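In: Just to be clear, the model below is a prediction. Sequence and coordinates:
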Amino acid sequence: MKLIDLNSDGGIGANSLYVQLGDFHLVIDSGLHPKKSGREAAPDLSPLEGVKLDLIIITHCHLDHIGSLPLLMRRYPDVPVIMTPASRILIERMLHNSVSVMTREREEKGTPDYPLFTRDEVNRGLARMYAQPTGHAKKFSGAKDEIEFILHPAGHIPGAAAVEVIHKHRRLFFTGDVLFNTQRIIPGAKFPSARFDTLVTETTRGATESTPGVTRSTEMIRLVDTINATIQRGGSVLIPVFALGRMQEIMAILHDARKFHKLVDAPIFASGLGMDIADLFDDIAKKTGTVHFTRTILKELGVRKTPRDTVAGKEPGQQGIYVVSAGMLVERTPSYTLAASLAASPKHSICFVGYCDPDTPGGHLLAARSGEPFLFEAANVKVKLRCQVERFELSGHADREELLAYAVQCNPRSIVLTHGDPPARAWFMEQLREKLPNAKVLDPVPLQSYLV
C-alpha cells in the first residue's frame, strides 16, 4: 500500500489520506483546517497530480473531514463518494453551512479565497454521493485492480464509520475518529476483531492520561451538579459545543437529568446550526434507527433561542444554561461572545465537554489561572478571570488505552498514526513499539509518500 497524508500540517486539521492499492486509487476524507483560512485551510492535493482517482470515502461529517470535499470533487468530476446513510443525510447541511461561514469570513476578514466553493457546486455534487450501510461489503473496480470495503460503526458522532479495505489477500483498517463508549444519542463503536495487515489509527487523546475512577457516568453527574450549583448562586452556565453531535448529546444528558428531577429549573438556550442538525437527527432516527435523538427532547426541555443582544464583556440579560457553538471558543462565535461576558464574575461557569485545541481561545482559557488577566482579543475585552472553568471528560474520542488495546488485538504488520498532535502520536509510538515490537509503526510526514 502506498499512503500520503495530504494534511500539509499533520496533526488534527485538514484530514485527508491518499491510498494506492495496486492500481486502485482512493482518498479517505477531505477536510478543512479549523485554524486556517483560504486555500491554506484545505489539504494539499499536489501529490495527486496525474493520479486517476477511483473512489472517495468519507468517515464522518465534521468539517475537518469534509470541509474541502467539493474542491476534491471539482478536480475529479466523475469519482463517486461513499459514506454511511446518516452522513449522507447530514453532509448537505454541513457543506451549505460551510459556504455561509466562508462568505461571512470574506466580508469580516477580507479573505480573498472565500468561499472556496458555492452552494450550486454543493448541490451538483450531491448526485455523486452514495449511502453505504455499515456491515455490508461492497466491491469497487479501478482500471485494473479491485477492492472490497466495509464500513463499521465508529461511535464518535452519528454516521461516523471506520473503513475496512480488502485488496487481494491484504486487509487494512482505518479507524477514522472513534469512540467505544455508548453515548446518550448513539451506541459506541463496533469494530471487527480480525487481524489486519495494516492499521491506520487516530491518536487524538494520546497525550491525555486517564483518571482512576472517572467514567462517562460520573462526569455527566459532575456536569449536572456544576450546572445546579452555578444557577443556585445566581450565575449562568456556558457549555461550548460542536454543533454536530456534541450539542445534541448534551441536550440528551440535560433531558435525562430533568426527567429524573436532577436538574435545576432554569431556561436552556441554543440556536444556529446545532438546532438545524437536531431536525436532521430526528430524520435519521426515523429512517435508519441509528440515532436516539428526536425533536421531542428539545421541546420537553423548552429550549429557547440564544438572545441576539449578548454583548462581549457585558453580562447576559437572562440567567440560564447556554449550550452554544463553537466548542473551542473560536473567535466571533456565540460561545466566544458569551465567554467574554461571563469570565469576570465568580458566579458564572464555563464547562468544556469535548476536545479543545491548546492553541484556540478555549485552550487558552483552560490553561489560564483564576485571577489572572485574560484577553478576548477578537472582542477587545480584557478581564480578570474569576468564573469557574471546568473540563469534563465527555470527549467524542476513545481513550488512548482503548485504541492501544485494539491495535494489540489486531496484531498488524504495520501501524500508521493519524489525527493527533505530536505529543499524542509520541505516546502511541512509544507504547506500540513496546507492545508490538515486530510491527512497523509509522508517524507519516505530511505530503511524503510511504510504502506500508
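Out: Nice, I can see it.

In: CA atoms for contacts and neighbours, from now on please.
Out: OK.

In: Enumerate every residue touching Y336.
Out: Residues counted as contacts of Y336 (Cα atoms under 8 Å, 6 or more residues apart in numbering) are A326, L329, V330, P361.

In: out of those residues, who has the most neighbours?
Out: L329 (27 neighbours; other Cα atoms under 10 Å).

In: which residues of the stretch 301-450 of the chain fall in strands?
Out: Using DSSP state E, counting those that start in this stretch, the strands of the stretch 301-450 of the chain run over residues 304-305, 321-324, 349-352, 373-376, 381-384, 388-391, 414-418, 440-442, 449-451.

In: Pull the residues that contact the longest one.
Out: To tie it back to what came earlier, the one meant is strand 414-418. Strand 414-418 has contacts (Cα under 8 Å, 6+ apart) with 10-11, 197-203, 425, 428, 439-444, 452.

In: Try it again at 6 Å.
Out: T198, L199, V200, T201, E202, A439, K440, V441, L442, D443 (Cα atoms under 6 Å, 6 or more residues apart in numbering).

In: which one of those is nearest A266?
Out: Nearest to A266 among the contacts of strand 414-418: E202, at 38.4 Å, using Cα to Cα.

In: Determine the number of other residues adjacent to the closest one.
Out: 25.

In: Pretty sure it sits against H419.
Out: Yes. When contacts are counted by Cα atoms under 6 Å, E202 is listed as touching H419 (4.9 Å).

In: In helices, which of the contacts of Y336 appear?
Out: Per DSSP state H, helices hold the following members of the contacts of Y336: P361.

In: Take the contacts of Y336 and write them to CSV, including distance to N97.
Out: Converted to CSV, the contacts of Y336 look like this (distance: Cα to Cα, whole Å):
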residue, distance to N97
A326, 14
L329, 18
V330, 16
P361, 22
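
In: Would you mind finding the most buried of the strands of the stretch 301-450 of the chain?
Out: strand 321-324 (a mean of 26; mean count of other Cα atoms under 10 Å).

In: quick revisit: tell me the one of the contacts of strand 414-418 nearest V178?
Out: For the contacts of strand 414-418, the nearest to V178 is E202 (7.6 Å; Cα to Cα).

In: which one is the residue nearest the centre of the chain nearest to, not counting chain neighbours?
Out: With distances taken as Cα atoms, centre = their mean, H62 lies nearest the centre of the chain, 4.8 Å away. Closest residue to H62 apart from its sequence neighbours, by Cα to Cα, 6 or more residues apart in numbering: L244 at 7.1 Å.

In: try this one next to it:
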Amino acid sequence: ESNILMDFGINPAANTFSDTFPRIDRIPIPVENIDAIVISHAHLDHMGGLPLLFKYGYRGPVYMTEPTVYLMFLLLNDLYDVLQKNGVTPFFELKDLRTILQHTIPVKFGVVVDIAPDIKLTFRNAGHILGSAIIHLHIGEGLHNIVFTGDLKYDRSILLEHASTMFPRVETLITECTYGGQNDVMSPREEVENKLISLVNSTLEKNGNILIPTLAVGRAQEIMIILDNAIRNKKIPEVPIYVDGMISEVTAIHASFSNYLSKELRNAMANGFNPFKSEYVIPVKSSISKEEIAESRRNIILSPSGMLEGGPVLEYFKMIAQQEESIVIFVNYQIEGTLGSRILNGLRELTLQNSSGKVEALTIRSAIEKVDGFSGHSDRNQLLNYIRHVYTKKGPLFLVHGEAKKIQNMKKILNRIYGEYVYSPRLLETYRAL
C-alpha cells in the first residue's frame, strides 16, 4: 500500500503558533515513509506547511503544475520575509525552499503520471487560480478513483476557464465547501463589476482613495484587468492604479503561462495584446512612499494581504481607514477571525503595530464595503452543480474546507440527494473509502 499526502497548508487566521500547522505529529506514518505529496495550488492554506515536512525528513517527490511551482516559491519566500519583519522566527530556512524545488515534479493538465506502484495521478483545471488543479488518483487497476477538488470555481472568470468535469469514473469525491452556506449565492458577474465601478466613482467624486486589500494571486490580476478596461471604456476617470507587494511578480508569472488562462485572454495575447500591461497600473517602488500615495488622494491601491493579515496593505490601511472620504473594498473571502472578517462584522476601534513595533489605537472613519462575486471559489449553487456533474454515488462524498456550519448546511442538502454516502470529517478523523 502506498502513502500519498494531498496538500499540506497552514492556517492564515491562527492566533497561536501551534494552531498554524496541521498536526504532523498525528500522521499515522513517519514523514519519511510518505511516498508522494500532491499539491493542488499555490495558496498558503494548501502548500504553506511543505517546508515543515522537509524539515522533518521528507525527501520524496512533490507533484504540482508548473505555474504552481513558480507561485509557491514566490509565496513561501514572501512568507519568510513577512515573518521576519513581524519579529517572528520563521519555521523554515531559505535552504529548505531550495530542497523543495529539487524534489518538485511539474505536471501538465491531462497528463497521467505514475506516482506510486499502485497509483496514477492526473491533474485537471480547477478554475480557482493560475495553475490550480483538481487531483484525480487512479487506484490499483482503476477500480477506485478518488477526485479531490482542492479549491474550485465552476464558473468562467476573466482569467480562467471553469473547473473541469472530465473524469471517466469517480468512486470517491472530496470537495471544498467554502461557500456551502444557505445564503452563499453570488450575484451575476456584470452586476458585481458594476458595483465595484460605482463604488470607485462615488469615492473619486469625494476626492477619496480606494484601497482594495487583495490576494496577490488571481484576485489582484482580475481586478486590475476590470479597472483597466473600465478606464479604457470611460466608465471611470483616468486615475493611477498602484499595485504593491508581490502583485507585479505574480502578474508576470500569469503572462508567462498564457496557456493556462481563459480562451479570451489567450486569444488576446496571441494577437499581440497583453492584458497584464497597462499605462494606468503603477508598481510601487522604493522611490514612491506609501504616505505620498495615501496623502495625494484619488488613487486606487491594490495590495496584499486580502484579509488584512500582514503585508503592505496594513500600512495603507492605517492611513486610508482614517480618511472619511475614502473607502476600503474587500473583494475576496474573509476567513473567520481575520482582521478583514472582524471589520466586515462591525469592528471600528482597533489597535495595530506601527513600524517601530509600538501598538497604536485606530478608529476607522472611511467607508467599508464588500463586493462578492470575484471569489475564486464556487458559490453554493455552483458547488451543487459541480457535484451533480461529477459524483456518481458509487462511494463516499466528503465535504471539507469550510466553516463547520456551512459544511453541515451543504451536507443536509446532499443527504437528501445521496443519502448516507455524504460525510463531513472532523479534524483527525480517519475514513476507509474501500
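Out: Everything's here; your move. Owing to the predicted nature of the structure, the values given are computational and were not obtained by experimental measurement.

In: So after superposing, what's the score?
Out: Put the two chains on top of each other and the TM-score (TM-score structural alignment, normalised by the length of the second structure) is 0.88; 411 aligned residues with a Cα RMSD of 2.4 Å.

In: hmm, back to that, three-state assignment of the equivalent of the residue nearest to H62 of the first structure over in the second structure?
Out: Aligned by TM-score structural alignment, L244 of the first structure pairs with V217 of the second structure. Classification of V217 of the second structure by DSSP: H, G, I helix; E, B strand; the rest coil places it in coil.

In: Then I134 of the second structure?
Out: Here I134 of the second structure is recorded as strand under three-state DSSP.

In: ok so I226 of the second structure is a helix residue?
Out: Yes. Looking at I226 of the second structure with three-state DSSP, it is inside a helix.

In: any idea how far it is from L199 of the second structure?
Out: I226 of the second structure sits 13 Å away from L199 of the second structure, going by Cα to Cα, to the nearest Å.

In: aligned partner of the residue nearest to the centre of the first structure in the second structure?
Out: Match for H62 of the first structure (TM-score structural alignment): H43.

In: Same check on L126 of the first structure?
Out: The alignment partner of L126 of the first structure in the second structure, by TM-score structural alignment, is L101.

In: cool, and E148 of the first structure?
Out: Using TM-score structural alignment, E148 of the first structure lines up with K120 in the second structure.

In: Using the three-state scheme, assign that match.
Out: strand.

In: So which bits of stretch 245-260 of the second structure are buried?
Out: Neighbour-count burial for stretch 245-260 of the second structure flags G245, M246, I247, S248, V250, T251, I253, H254, A255, S258, Y260 (criterion: 16 or more other Cα atoms under 10 Å).

In: next one: stretch 285-302 of the first structure
Out: In stretch 285-302 of the first structure, residues buried by neighbour count (16+ other Cα under 10 Å) are A285, T290, V291, H292, F293, T294, I297, L298, L301.

In: Same check on stretch 318-336 of the second structure?
Out: For stretch 318-336 of the second structure, the neighbour count (16+ other Cα under 10 Å) marks 318-323, 325-335 as buried.

In: where along the stretch 201-350 of the second structure do the helices fall?
Out: Along the stretch 201-350 of the second structure, counting by DSSP state H, counting those that start in this stretch, helices occupy 219-232, 247-256, 263-270, 290-296, 313-320, 339-344.

In: mean deviation (superposed) between whichever helix or strand the match of L126 of the first structure is part of and the first structure, please.
Out: Under the criterion of DSSP states H and E, L101 of the second structure resides in helix 94-102. Following the fit onto the first structure, the mean deviation recorded for helix 94-102 of the second structure is 1.4 Å by mean Cα distance after the TM-score superposition for the first structure.

In: elements contacting the next helix-or-strand element following that helix?
Out: Downstream of helix 94-102 of the second structure, the next assigned helix or strand under DSSP H and E is strand 104-106. The helices and strands touching strand 104-106 of the second structure, judged by 3 or more Cα pairs under 6 Å, 6 or more residues apart in numbering; DSSP states H and E, are strand 62-64.

In: Tabulate the contacts of strand 414-418 of the first structure (CSV), appending distance to E49 of the first structure.
Out: Output for the contacts of strand 414-418 of the first structure, formatted as CSV (distance: Cα to Cα, whole Å):
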residue, distance to E49 of the first structure
T198, 25
L199, 26
V200, 24
T201, 26
E202, 27
A439, 31
K440, 28
V441, 28
L442, 24
D443, 23
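
In: which residues are contacting stretch 232-243 of the first structure?
Out: 247, 273-274, 319-327, 335, 347-351.

In: possible to save the helices of the stretch 201-350 of the second structure as a markdown table with distance to E93 of the second structure?
Out: Below are the helices of the stretch 201-350 of the second structure laid out as a markdown table (distance: least, Cα to Cα, whole Å):
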| stretch | distance to E93 of the second structure |
| --- | --- |
| helix 219-232 | 28 |
| helix 247-256 | 22 |
| helix 263-270 | 37 |
| helix 290-296 | 30 |
| helix 313-320 | 25 |
| helix 339-344 | 28 |
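
In: Now which residue in the first structure aligns to I158 of the second structure?
Out: Under the alignment (TM-score structural alignment), I158 of the second structure maps onto R184 of the first structure.

In: Check Y70 of the second structure too.
Out: Under the alignment by TM-score structural alignment, Y70 of the second structure pairs with I89 in the first structure.

In: Quick one: neighbours of its match, just the number.
Out: Residues near I89 of the first structure, counting by other Cα under 10 Å, number 20.
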